[in-house]
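J.: no sequence for this one, just the structure:
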């Protein structure tokens, strides 16, 4: 490294979950940026989870879409920006002219910056004249949006992250916070270390990593959240724990909400039976909630992703309204956002049933306010199509053009094969992305290269309403451009004015000015969302913007004031200033399990991966924790349905199927099964869990039922299994099943098949000719085959094959051979033997990704050195000492090892 080159450190924001951690990127020309946590950012105070810490490993240009591409006579070819934009603008204009504004649509993403989101919504709702613009935030946060609007009158999260540290009880509902929001979870644990009276309650059907640190875990039956919280409301009212004065002064609708709760949930014994939990644990939760003033109840996808998700949100909020625990330090309901800018998207009307600046499509005066501010020719007059309905309309032909920006619906939407059919039929499919090959880009007629994290410039808003800058520290690669720029160019080509923005700062200023435009003059009263204190920033002020929580107002002296908490004065955003209790009648999921589909599928995220792995999939470190898709189910269910741990199985629903390896994670109740969401057609042959997911949606929010799909499981019979490590990508599609992850200097494939898998097959897969330096071992009788391709003395690829149930050698020791410039003679021998005795025992699956510590290594140290706490494990092995994401798993291993020692 040339230390004389100039160094620049840029403060920006992480592109992963909604915690919105501050990041510093230290850049020296010609080197990989060094990523660290920003100690000055209030969200994370310098800490990062393992995904954030590995961001520097994901910034290469492999697989990037670097120039526009258009489809011509069925084939894709490179095009200029002018040609591509003309095709998009011409296609949209001609379809609108012939079929009307509702024949076109945009489908966007919480990965967009607020400025991108704003321009896209202005284009569709104010100029095209249709509200057919929805976002993948529909899939994760729209039930919270709907619940907030019903209760508070506006989509508002009342509290801030500090409340988790000030609370005496934190209730985590449907949230594997330890994996999905790790830095925030770390704040909770550190607060409990400082104040041991802080109790953590986890309500989740699965025993997740979060439960390892819980004081109480309620493993409720999937879909019974409303019963649980209606029961709590009834209990609080019956035992005199409500704040009658607060309810009388600041709310309405309590009697109807209590009547709905009492109808089915007044008896804790009955609630416990319905929720399938121990009555003693249920009462412990109810009594603890009742006795604790400072309670934060945080909820995420386990609540939102349901056909009754909005009612679940309101059932939780009702309990806080009854006790007056809202708007003050250390208390309140808290929606944990899934994506980095889902909140920012909501601010600009990113959902199909919203207008920008928290104004409502169903209020004529607010529609006119937005139209007049934009000086637009029209304004959408009715809600547009929500995500699931949007792609149904595409398949039916009523929507004839769709522009998909920064998301991969062919993987992420429920009934994902329906999305494939829809895009296959669509007259014009436009995709803006940073990646050239995704499941969705394969159906594009026009591909537009977008800027990625580190290249684009703008703002994001996290779960606590904190607006932060995402700053560029890398040059734009190839011909990639900002998403807002591409939308503006299409708008101008369609003859629309109002899109002459010079940069992100100008867009943000317009966004801020709209937030205060005619605010307070409509029938709903003054909107809480208000950025009037941020208007008029020039480029220098925008570039220097520090994280700040909205609403951001300017006082009479001109000072700008952020707002950490809302509703401290008991005034809400409904016209009469009162919050509303919402009567929530409990109801079961729409599709029940039955004899044909006897198991309930739950889906979710993994600790070290993000969405469809287009970013995290580039990091070998992140791949080590969970290198394959899996199906997690109870051992008794596995026995009942004839599938074995470690072998492949097929999971089937009424909508689709997937294949993955069976595991017994220990956290699944009988009758349930869990599968992760991350694998796509680019990383596995048949592991898109979205293809199975039932497309039923919440009737209020339109959010799909990702947490309860009836499925069956059966063996996926193969004759052999194998793995391949190769420096170059391979064509391995002619096998029964395959998955792919990135290794350190190689690509790892896990394969399974039927028929012969020996020398000829291996040479074909590895693309090796007869003259290559090829070493092999073949035991046909035992079904064992091993081979390696050596090029100029260096290991180029290797393949190991065994019968279906036979063990394959550990992968970890082979990884080191790919780091050597020359193979030693002993290395060749160990390759054929399938073991490397000189390297010691197999470290096992990765637990700590930061320091590469495996499960077997950790368990051995716990046993031999008598380790009794996560801190002791960290002191011994470093594991858990960096980002802390693995600490819950370390805690679990300690319990397992101590239990094993006690029963030995």
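T.: Ah, there it is. None of these values were measured; they are calculated from a predicted model.
J.: drop to CA atoms for contacts and neighbour counts, all remaining ones
T.: Fine.
J.: Tell me where the stretch 701-850 of the chain has strands.
T.: 709-715, 720-726, 737-742, 747-753, 773-779, 784-791, 794-803, 846-848 (DSSP state E, counting those that start in this stretch).
J.: Would you point to the one among these that's packed deepest?
T.: strand 846-848 (a mean of 26; mean count of other Cα atoms under 10 Å).
J.: Past that strand, which element shows up next along the chain?
T.: Remark: after strand 846-848, the chain's next helix or strand is strand 853-854, criterion DSSP states H and E.
J.: Confirm residue 202 sits in a strand?
T.: Yes. The assignment for residue 202, made by DSSP: H, G, I helix; E, B strand; the rest coil, places it in a strand.
J.: List the residues that contact it.
T.: By Cα atoms under 8 Å, 6 or more residues apart in numbering, the contact set of residue 202 is 171, 172, 173, 174, 210, 211, 214, 216, 217, 218.
J.: Just put the strands of the stretch 701-850 of the chain in a markdown table and tack on distance to residue 809.
T.: As requested, those are arranged in a markdown table below (distance: least, Cα to Cα, whole Å):
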| stretch | distance to residue 809 |
| --- | --- |
| strand 709-715 | 23 |
| strand 720-726 | 9 |
| strand 737-742 | 17 |
| strand 747-753 | 12 |
| strand 773-779 | 14 |
| strand 784-791 | 10 |
| strand 794-803 | 8 |
| strand 846-848 | 16 |
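J.: then this one, side by side with the first:
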């Protein structure tokens, strides 16, 4: 019997919760389980973390450098990058080049990218995809506190008597934190949860109150709360002398109009009274607050209420921003944003610039902020930026006005892309693609949403010629002539320099100071346990601001006078609907990693549009039909999901699908490049749109053991356990369906079975080779009615009756997957409810395990139970 592989402690690569994971690589692949000793998750994992082992295969991996599509060696690749950037700077100045980086980078990678661009190239043109998710929080924090400081810790979520979740579908986007709150509420039933969101999301399942506010009206709502705080005498008099701006903020709030929220006055008053009567309040906010042209003001409206009441920096109370990426916080700390310097120093502060320049022995430092993300790609389009290095992100999909961004990248003189694959919309446009190590292969640190620094450690060997990002950046820095400044051999060396630099920031009285870690040996760095910053002689870990001391010049917090501003994109007869965008439970960003997992793809395998029944009826849109969504900037085709989870006049679409898996569903191509004037963050949740039925002449469902690419206006492909599945729709009928099917799958020499009904317009074909199913196609003039999940499991098996499209009467049909952690289908759950008399989510979990891991499917389980009538007991 072989010994169990040793476990490696690491950190999950998905959201900003920063869950600890235990990894063991063996013959069966990578085993992943939650680390019970990590303070972020205490052993819990969400569906994405649970299924990480399915995402680390080498299919599609970039294993060597490519230049203009041809393989080259590393020496040539790095010299070409260094020479091109150096020549471009010499001819056009330092602002003619830019880096666009990512929260997928480790802190050591991020630090070197920032050092190279700001300290040695001499430009501020480095920005990060965190600009798209958390920049408004950074701006709000700095305006109120003087620094970008998260005051509290995750423990506050469990210590609070009231948790307000605003602009955050925590149950799906940060499931482990949500389950910590649910567990706390179960232990203390008097604890209350309020959800503020235009949609009724999975997070509402555990809420005592849901406020379905109108999109963009957050400032008005929290201004109303501020007025109620003042009128009910809830201002903290002892904290008042630590806060400036209260009177002006209150006057602006009193001038506001609460009717713009669309919330019934009685419901709003119930929220105000609950908030004011509960001392221990934590207000959690995320993308629904940040992704707005008034996102910074929304953040400050929340902060105003906590500052007015002194409910900040003490156990169980405070504003709490949850971040979207594993190292969004690390990027903020190292100066990965165009308008900041490392260690929370300010680019506009000459003392900070001089101190950093002296520490780095840098030849030049920019005196002003660089171009933020939207501005950066506009500068690429105009030719101002001539050389661009993109690291671990996919802006051709994720940026607003994505089609224009895609064109800008394609037209740039020189584009480098560091990534783990060439199979992204962005990498396909690059001149140079550099193979980077992936999660599970690289080593360094990340910082989560409550300031905890954790190690990512390698559990897998480095494949092919892949190199860590820090090593790529250091070598380019050396080849550009700055050998001493980039003479690093390990991430531990980089971390020590970074920690030492933070001591200078601490000397300026700033919050970020981890100088206590500057002397870590390589061994101590390797063994570093989760550590919450700061770590210095003055302060280690804990909370900020409970003592009333802030990082502003006056030492007092600043409340801001704020006024509600409606979304910039105005509704009009041509575009009468408000389009909201966001995430779904089991996918991550543009699915470069999660799309590899059959389990994660099984829950929602196709892009969709949530729309209200009244809006569907008014436009003749039927359930499961395809919908064409149009804005002034772009067009998408999505599957209709008709539901009262959204309000009339509002629609919602997820942002994950790309040109690789659903070209017509690149939803950010529909979003205008409108940004918050303070933070530069795009307004991604309030586009003006119209919808109409998509005029498809035929629909199809297809399965195949091999990947395939339909040539139709609409298709969406997803991974299965044995191959691929796809939804397809066309606007013109093929002349010969059998020939079309063979061409679609690229199959030669296989036996074809087919059924055709010309009167009904249906066609079915199945391809077998050596008795095993290779592919099948099901065509209909209306959305195809077949058992999709059953069919998706047939490829590679003996399936003589595949053309029926249905499971045999003697076999159970599990139905669509609802619980991704354990692969439990809807029909399995319904059967257990009926057969075993299950009457609670807990009972379902005990019988089937569904909902017992990450818990993010528990709201859907509750919804299933609610739809089943309770049988009366027999007399």
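T.: Arrived safely, thanks for sending. Since the model is a prediction, treat every value here as computed from it, not as a measurement.
J.: so what number do they get for TM-score?
T.: Here the superposed chains carry a TM-score of 0.98, computed using TM-score structural alignment, normalised by the length of the second structure; 870 aligned residues with a Cα RMSD of 1.5 Å.
J.: Compile the contacts of residue 202 of the first structure into JSON lines and extend it with columns for neighbour count.
T.: Formatted as JSON lines, the contacts of residue 202 of the first structure follow (neighbours: other Cα atoms under 10 Å):
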{"residue": "171", "neighbour count": "25"}
{"residue": "172", "neighbour count": "24"}
{"residue": "173", "neighbour count": "23"}
{"residue": "174", "neighbour count": "23"}
{"residue": "210", "neighbour count": "25"}
{"residue": "211", "neighbour count": "25"}
{"residue": "214", "neighbour count": "19"}
{"residue": "216", "neighbour count": "18"}
{"residue": "217", "neighbour count": "25"}
{"residue": "218", "neighbour count": "23"}
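J.: At which residues are the helices of the stretch 401-550 of the second structure located?
T.: 402-411, 469-479, 491-507, 522-526 (DSSP state H, counting those that start in this stretch).
J.: For residue 555 of the second structure, which of these is the nearest?
T.: Relative to residue 555 of the second structure, the nearest member of the helices of the stretch 401-550 of the second structure by Cα to Cα is helix 491-507, separated by 15.0 Å.
J.: So what's the residue count around the aligned residue in the second structure for residue 671 of the first structure?
T.: Mapped onto the second structure by TM-score structural alignment, residue 671 of the first structure lines up with residue 649. For residue 649 of the second structure, the tally of surrounding residues (other Cα atoms under 10 Å) stands at 16.
J.: Return the residues in contact with the corresponding residue of the second structure for residue 567 of the first structure.
T.: Alignment note (TM-score structural alignment): residue 567 of the first structure maps to residue 545 of the second structure. Neighbouring residues of residue 545 of the second structure by Cα under 8 Å, 6+ apart: 151, 312, 313.
J.: go on, residue 516 of the second structure?
T.: Counting by Cα under 8 Å, 6+ apart, residue 516 of the second structure has contacts 499, 535, 536, 537.
J.: would you turn these into JSON lines with neighbour count?
T.: Output for the contacts of residue 516 of the second structure, formatted as JSON lines (neighbours: other Cα under 10 Å):
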{"residue": "499", "neighbour count": "23"}
{"residue": "535", "neighbour count": "20"}
{"residue": "536", "neighbour count": "19"}
{"residue": "537", "neighbour count": "12"}
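J.: was I right about residue 465 of the first structure contacting residue 155?
T.: No. With contact defined as Cα atoms under 8 Å, residue 465 of the first structure does not reach residue 155; the gap is 10.8 Å.
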